[in-house]
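Enquirer: My questions concern the predicted model and sequence given below.
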Amino acid sequence: MLTEQQIHDALSQFKLSQLNTDLVSAKAIKKTEVEGNKVSLSLKFGFPLGDYQQQLEQEVSEYLKSQFPDDEVTIKTSWRVEAHAHPAKVQAMPDIKNIIAVASGKGGVGKSTTSVNLALALSHLGANVGILDADIYGPSIPIMLGLQGKHPESTDKKTILPVENHGLQSMSIGYLVKPEQAMVWRGPMASGALQQLINDTQWRDLDYLIIDLPPGTGDIQLTMAQKIPVTAAVVVTTPQDIALADARKAVTMFNKVSVPVLGVVENMAMHTCSNCGHQEHIFGAGGGDKLAQEIGVELLGSLPLALSIREQADSGEPTVATDPSSAESHLYLDIAQRIAAKLSLQEKEFRADFPTITIDNN
């Protein structure tokens, strides 16, 4: 007769591409029942599955049937995003399970566009997502979300409500100042404003808060890493050598402040001519993969240099929101799921589960 151990041994050879590990090592197997030739398996994951859930059930079922052809297999999957520990041990924030910083050492690599579309992709997969524009001097999130000119509301005159569109909760200094107003502030003032933006916003039950960091490794980045409970980081780069050099600095910064880097996203990797279909690596080829290997992290994915991505972001209708079935959107969705899956393997934050204990002498 088939045993649970045989099933677990078989599943220890089934590797998920998103997790880059097998189901047993990922502790995804929650319940196994064997009755005669009938097998019932319950799997639970710590990242949003979205439309992949049904496909995953089919893949696991077909795999087990190939291993045990005489048995009937039933698969049930579920997922729940957990809060994960932040290495700096900063006080966890209420209503935010995980904070993911999206960074680049250099400006102009499409980091904000990537941040917005990755946030939308996580939301499309089923997670509750917010995005914070940490670029005090050049906020762009209001434009990309079609919210330019909008102002946040306050219910208590002390905190503000996030501004919402496309299913995302968002906050930016761009909501609080006029579009043409320049923020002529020194570093400490900008850092203080950033802390207020994140702490004084009434975020609501977020699985993930994506923080779009400005380029560089200065005051804003250090404030984010040392004062805010950042769970992990993602680095965006283009394949060209000068962008890769600056991306290495961003990774070094996160290593120094003990924030794990989940991987590298290569943007503008390739351009496809709209007339003839010829593909060309305008900024070079293989740079993102080379960087990922050098610093010992995963290349999460490569995104094309596409006119539609730029046009949709500028019009306030980002790619994943406007055309979720497009090839570009599928790339964002795949990268977002890889990010969430890798994060799910990190140590969980148990302190958020403990109730507050008070002592009353009466």
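Expert: Here it is on my side, so go on. Numbering: from 1, shown residues only.
Enquirer: okay, CA-based contacts and neighbour counts for the rest of this
Expert: OK.
Enquirer: what's the distance between the nearest residue to D241 once chain neighbours are set aside and R204?
Expert: The shortest distance from D241 to any non-neighbouring residue, by CA to CA, 6 or more residues apart in numbering, is to G287 (7.3 Å). G287 sits 38 Å away from R204, going by CA to CA, to the nearest Å.
Enquirer: if you count what's nearby, which of those two comes out ahead?
Expert: More neighbours surround G287 than the other of G287 and R204, with 18 against 15 (other CA atoms under 10 Å).
Enquirer: Contact partners for the more buried one?
Expert: The contact partners of G287, by CA atoms under 8 Å, 6 or more residues apart in numbering, come to T238, P239, Q240, D241, L244, E266.
Enquirer: re the thing from before, how near is the residue nearest to D241 to A233?
Expert: 19 Å.
Enquirer: D70 too?
Expert: Separation of D70 from A233 (CA to CA) stands at 46 Å.
Enquirer: now swap in S302 and tell me
Expert: Taken as CA to CA, the span from S302 to A233 is 17 Å.
Enquirer: now do T322
Expert: For T322, the distance to A233 - CA to CA - is 26 Å.
Enquirer: between these two, which one's more packed in?
Expert: Taking neighbours as other CA under 10 Å, T322 and A233 compare with A233 leading, 25 against 14.
Enquirer: wait, that one sits on V102?
Expert: Yes: using CA atoms under 8 Å, A233 is in contact with V102, at 5.8 Å.
Enquirer: Strands of the stretch 51-200 of the chain, start to end?
Expert: Using DSSP state E, counting those that start in this stretch, the strands found in the stretch 51-200 of the chain span residues 72-79, 96-103, 129-133, 163-165, 168-172.
Enquirer: adding another structure so you can compare the two:
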Amino acid sequence: MREAVLESLRSVNDPELHRDLVSLGMIERIDVTPHAPSGHAVSVKVNLTTPACPLKATIERDVRAAVMTVPGVETVNVEFGAQVRMPTTPPLPGVKNVLLVGSGKGGVGKSSVAVNIACALAQSGASVGLMDADVYGPSVAHMLGQGQAKLVGNAERKMVPIEAHGIRFISMANLSPAGQALVWRGPMLHSAIQQFLKDAAWGNLDYLIVDLPPGTGDVQLSLTQSVQVTGAVIVTTPQDVALIDAARAIDMFRKASVPILGIIENMSYFVAPDTGTVYDLFGRGGAAKLGNHPLLGEVPLDPSARQDADNGVPAVIAHPETQAARALIQIAENLAGRVSVQTLSELPMAQLV
């Protein structure tokens, strides 16, 4: 019967990858045991390509329905594990995927989005690192409540990332005195980025998220030339002045052969807390003007999210019930799905089966 169950699962496709679970190597285990009075109980363990899979419920429903078509099956139990895939060549030792979060201009909430995505992925069960590559204006440490912490080295003379809210992070804010301006030219920026990437004890990570500085300058160039990047995410606000610069960021990544995993529209709308009326303060739907790229989600303008960032506890942890936090959690799941699609499209078939 086990063979019949396995054959039935060939009819179940991953909704995002559009291929069946068996050929994708996602079926880890099938157990068949007698079930009174004359049938069998079947237990199937499915290894998802990310613990943040946004379509887990759909896969469970389809697996259950397919196995129940096998004669003699009376009950079906579906378990889930997760194994984040990586490109053929890992970008860094122990790191499966490097994801860049960029924007064409400042003031669009890019760092806040990066911090919340990182924490949401970690809450789903993934191992996540966050690298603050905005050397001139680092804000990640403050948003994670670690502005006073200092980076230290280990016995191998590597920087040890600071841990907060389930993620590991590195920021220039934890290396330089508070309030001190860094007056550095390009070569020094390049050196700092190299140290953050390759002279840090990141350990084993499913995702290393890199919060880029605004624009299309030295840091972006240094990163794309130094490490294999799985893809980039563009954060923008809806108004045209932000979209113009976001389009430039997209063009930069295109020239650097970095795939665009999707667009996030931040401050997309505002919901009045007293009346529930929705206001499009900066317009809405502007991300659709950026070409044929997936929209990962729209994040409303929410004063509590700003307060959470100032208090050092990301919104997805401090107030997960708010509209902004729910949107960010959904964006993290959508991004994880896009990463799975991107990495699996690069792998030869022999590595999937």
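Expert: That came in fine, so what should we check first? Remember, predicted model here, so these are calculated numbers, not experimental data.
Enquirer: need the contact list for L41 of the first structure.
Expert: Contacts of L41 of the first structure (CA under 8 Å, 6+ apart): I29, K30, K31, T32, E33, V73, T74, I75, K76.
Enquirer: what's the most distant pair in the residues you listed?
Expert: K30 and V73 (15.5 Å; CA to CA).
Enquirer: Of those two, give the one with the bigger neighbour count.
Expert: A direct count of neighbours by other CA under 10 Å for K30 of the first structure and V73 places V73 higher, at 19 against 12.
Enquirer: Isn't that one up against S66?
Expert: No: in this structure V73 of the first structure lies outside contact range of S66 using CA under 8 Å: 10.7 Å.
Enquirer: In this structure S172 of the first structure contacts I143, no?
Expert: No: counting by CA under 8 Å, S172 of the first structure stays clear of I143, with 10.6 Å between them.
Enquirer: More neighbours: those two, which one.
Expert: Taking other CA under 10 Å, S172 of the first structure and I143 do not tie; S172 has more neighbours (25 against 17).
Enquirer: Which part of the second structure matches the helix ranked longest in the first structure?
Expert: Ranked by residue count and defined by DSSP state H, the top helix of the first structure is helix 327-344. Under TM-score structural alignment, helix 327-344 of the first structure corresponds to residues 323-340 of the second structure.
Enquirer: once aligned to the first structure, how far is the matching stretch on average?
Expert: Here stretch 323-340 of the second structure, set against the first structure after superposition, deviates by a mean of 1.8 Å using mean CA distance after the TM-score superposition for the first structure.
Enquirer: which residues touch the residue lying closest to G72 of the second structure once chain neighbours are set aside?
Expert: In space, and not counting its chain neighbours, G72 of the second structure is closest to G39: 4.8 Å by CA to CA, 6+ apart. For G39 of the second structure, the contacting residues are G72, V73, E74, by CA under 8 Å, 6+ apart.
Enquirer: Mind checking which of those residues are buried?
Expert: V73, E74 (16 or more other CA atoms under 10 Å).
Enquirer: from the contacts of G39 of the second structure, which is closest to L189 of the second structure?
Expert: V73 (61.7 Å).
Enquirer: Now the closest one. Nearest residue, chain neighbours left out?
Expert: H40 (4.9 Å).
Enquirer: what sits against the one you found?
Expert: V32, T33, P34, G72, V73, E74, T75.
Enquirer: and it, that's in a strand?
Expert: Yes: checked against DSSP: H, G, I helix; E, B strand; the rest coil, H40 of the second structure lies within a strand.
Enquirer: any idea how far E60 of the second structure is from it?
Expert: H40 of the second structure sits 19 Å away from E60 of the second structure, going by CA to CA.
Enquirer: Check L17 of the second structure too.
Expert: 15 Å.
Enquirer: which residues of the stretch 251-353 of the second structure fall in strands?
Expert: Counting by DSSP E, counting those that start in this stretch, the strands of the stretch 251-353 of the second structure are 260-265, 270-271, 278-279, 295-298.
Enquirer: Now render those strands as JSON lines, adding distance to L48 of the second structure.
Expert: As requested, the strands of the stretch 251-353 of the second structure are exported to JSON lines (distance: least, CA to CA, whole Å):
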{"stretch": "strand 260-265", "distance to L48 of the second structure": "19"}
{"stretch": "strand 270-271", "distance to L48 of the second structure": "35"}
{"stretch": "strand 278-279", "distance to L48 of the second structure": "37"}
{"stretch": "strand 295-298", "distance to L48 of the second structure": "20"}
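Enquirer: Out of those, indicate the one that is most buried.
Expert: strand 260-265 (a mean of 24; mean count of other CA atoms under 10 Å).
Enquirer: what inclination does it have with respect to strand 98-102?
Expert: Angle, strand 260-265 of the second structure to strand 98-102, by axes from the mean of the first three to the mean of the last three CA atoms, to 10 degrees: 40 degrees.
Enquirer: Before I go, just wanted to say thanks for your time.
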